[in-house]
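**Student:** Sequence unavailable; structure follows:
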């Protein structure tokens, strides 16, 4: 599977001439499953049990990154990839493929290419070397085919503890200006973790098949951040959500009995806070049911279960469309989540975060 990476150096000659392409598998981070060579965000052997919208969103490489260490003097890294090219009549047909290069918490630069079924992009590197992340464009499902250094050496970046993050479109990163500015990506950098983004726009409605898939994924920490789509998209009652949260956590615990697990209730949604849905539940009531379920489980003996209320994290000024946060809002969620998780991060990860910064 994609998350079993090794860190032995893969080197290229110090030459301006092109070198052989390196297998990108050892460099991929943020991966959950592979479908052939394609990173996906749901178990490809278990799609039949998932709603169609979640299966569709799971095909996009949200949060998938290429991470490498470059020696000083390496001029650039080249990434060869394939992607789906929409029909000319598709509104997104002209959307460029933009690859963002990050060094710790700093965006170094972006390289964009015209849509193509297969292409190569070159990302210039600063002269001092170090650990870098390349965030892939999330549309048109790019698949890395190879990478190589120009004028230096590359090796896979150190493997960081994996953090499984399940949620809806807010977790997926909607309205963040770049994939790297979503709250899971930002909190991952703060904590020195490898975030695996399992957010599904329109989904995360308590689908128990996803809980079973989470139970089978290796991870050192887990966060569940859902509930807002239980107000309107698939309406629920507070009693239903209370029981569903208990069942969801119970299924995840079958694979992760002692893993620190943080439940984050829905963030502010002004139109829904006091307005009943078709079943009579307000978002405030749903949020309370979710938090109560998690606290009850903790009181019943789950000593590794944590709860964070989403309501105080954002104000109306942080919402772009009354629902999804802007970059400032994503940063606020990330900071709050990082504060709760920091005491539970495996030893050594915080030092990795300091080094990246």
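**Tutor:** Thanks, I have it. Since we're looking at a predicted model, the values are computed, not measured. Numbers count the residues shown, from 1 in each chain.

**Student:** drop to CA atoms for contacts and neighbour counts, all remaining ones
**Tutor:** Noted.

**Student:** For the closest residue to residue 23 other than its chain neighbours, grab the count of nearby residues.
**Tutor:** Spatial nearest neighbour of residue 23, chain neighbours left out: residue 146 (5.3 Å); criterion: Cα to Cα, 6 or more residues apart in numbering. Other residues lying near residue 146 total 17 when counted by other Cα atoms under 10 Å.

**Student:** repeat for residue 242
**Tutor:** For residue 242, using other Cα under 10 Å, the count is 19.

**Student:** was I right about residue 313 contacting residue 331?
**Tutor:** No: at 10.0 Å, residue 313 does not count as touching residue 331 under the criterion of Cα atoms under 8 Å.

**Student:** excluding its backbone neighbours, what's nearest residue 49?
**Tutor:** Using Cα to Cα, 6+ apart, the closest residue to residue 49 is residue 209 (6.6 Å).

**Student:** quick one: secondary structure of that neighbour?
**Tutor:** Taken by DSSP: H, G, I helix; E, B strand; the rest coil, the conformation at residue 209 corresponds to helix.

**Student:** a helix runs through residue 158, doesn't it?
**Tutor:** No: per three-state DSSP, residue 158 lies outside any helix segment and is coil.

**Student:** Put this next to the previous one:
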């Protein structure tokens, strides 16, 4: 039996977790950085990462038992690398998982790591269907894939849709690296920030950018201008594995990043988080590179290529960064009562690595994302709410 479907325009009041919506000829592309910040992006890596909708979801109230969402996904293909799994969309009804769906086709972005080139070929619009939903009025969230850029084309339901206000829920604004972005997590609600937000009962705005937590001031300015009740910044791994700066530049860059956030949030609780345990970079600086032996086996693994002796000249390691962040926060907290520090080793340390090793030497797997999210919810949100 055919059901009459109602089309609801996808407007900003239905989208959470995005700082900007770009209206293209084909659909609506959520961005996690505003247009002014995107104009400052110096490379394709960050441009790609900020357009991947980690933490972005459609939120509405409806009695619909059937929801359809037309999307254009961007499928990434890395030359010479194993194929990537399709991104997962998850539908939650009143906070409980009620469906998962993927689309197998879309635009294709081919990336050649050897030459640094990217090529995009347009693909089709595809429809996600979530059926057999409870028939009573309920809050629906459709979480977009954390690692697959997705244009929203049309939303259809078999009952009217109403926007939902956030009520008294606090907004948590977080910035970090690919681990915060969700690399190697299996689903969008399985990234560690999504896990922590669900446990703490807060609305997440996730500015975790794969390869791009580099203390960029345009990111700090975006955070400065974004309403938030709680803010956290996770600093370390990208600065080491990109070999982006030395200790002399790192310390004032951290101060500048925090100063910029404080310009817009002078008293908002602000948490500085250091990197989780990562053996390849604990005492060895970057740059980080693909492990050739792993590639010959058809596996993606990373290795550190720096010389530990160069730390004496200011090259950064995770150990150095953790020590400096603890010192910086202690110094600043003398005049900033709402600034706190969290050692990343409390989220995932050496003992955890022995039990749950990083599969590619850099990123946690799905089980470890959950572990980190559970620990963050307990350690970070205590005393904030």
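**Tutor:** Perfect, I can see it now. The shown structure was predicted, so the numbers you read here are calculated from the model rather than taken from an experiment.

**Student:** gap between the corresponding residue of structure 2 for the residue nearest to residue 23 of structure 1 and residue 83 of structure 2?
**Tutor:** Alignment note: residue 146 of structure 1 maps to residue 154 in structure 2; criterion TM-score structural alignment. Going from residue 154 of structure 2 to residue 83 of structure 2 by Cα to Cα, to the nearest Å gives 28 Å.

**Student:** just checking, the match of residue 146 of structure 1 is part of a helix?
**Tutor:** No: under three-state DSSP, residue 154 of structure 2 falls outside any helix and is assigned strand.

**Student:** That one contacts residue 10, correct?
**Tutor:** Yes: using Cα under 8 Å, residue 154 of structure 2 is in contact with residue 10, at 6.9 Å.

**Student:** so where is stretch 198-209 of structure 1 in structure 2?
**Tutor:** Taking TM-score structural alignment, stretch 198-209 of structure 1 hits residues 207-218 over in structure 2.

**Student:** now swap in stretch 248-267 of structure 1 and tell me
**Tutor:** Taking TM-score structural alignment, stretch 248-267 of structure 1 hits residues 257-276 over in structure 2.

**Student:** ok, residue 153 of structure 1 touching residue 70?
**Tutor:** Yes: using Cα under 8 Å, residue 153 of structure 1 is in contact with residue 70, at 5.8 Å.

**Student:** which neighbours do those two share?
**Tutor:** Overlap of the contact sets of residue 153 of structure 1 and residue 70 (by Cα atoms under 8 Å, 6 or more residues apart in numbering) is empty.

**Student:** Distance-wise, check residue 40 of structure 2 relative to residue 219 of structure 2.
**Tutor:** Taking Cα to Cα, one finds residue 40 of structure 2 at 10 Å from residue 219 of structure 2.

**Student:** any chance you could map the helices in structure 1?
**Tutor:** Along structure 1, counting by DSSP state H, helices occupy 52-58, 169-172, 183-191, 208-215, 238-255, 283-299, 327-341, 349-356.

**Student:** Mind listing residues that contact the shortest one?
**Tutor:** Residues outside helix 169-172 of structure 1 that contact it (Cα under 8 Å, 6+ apart): 62, 165, 182-184, 197-203, 225, 324-325.

**Student:** Go through the helix or strand where residue 109 of structure 2 lies and flag the buried ones.
**Tutor:** Per DSSP states H and E, residue 109 of structure 2 falls inside strand 106-112. Judged by neighbour count using 16 or more other Cα atoms under 10 Å, the buried positions of strand 106-112 of structure 2 are 106-111.

**Student:** So which of these is the closest to residue 74 of structure 2?
**Tutor:** Distance to residue 74 of structure 2, by Cα to Cα, is smallest for residue 107 among the buried residues of strand 106-112 of structure 2, at 4.6 Å.

**Student:** In TSV: the helices of structure 1, plus distance to residue 110 of structure 1.
**Tutor:** Rendered in TSV, the data for those read as follows (distance: least, Cα to Cα, whole Å):
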stretch	distance to residue 110 of structure 1
helix 52-58	24
helix 169-172	21
helix 183-191	17
helix 208-215	33
helix 238-255	37
helix 283-299	39
helix 327-341	18
helix 349-356	19
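
**Student:** burial count for the closest residue to residue 244 of structure 1 other than its chain neighbours?
**Tutor:** Leaving aside its chain neighbours, residue 244 of structure 1 sits nearest to residue 206 (6.2 Å; criterion: Cα to Cα, 6+ apart). Counted with other Cα under 10 Å, residues neighbouring residue 206 of structure 1 total 22.
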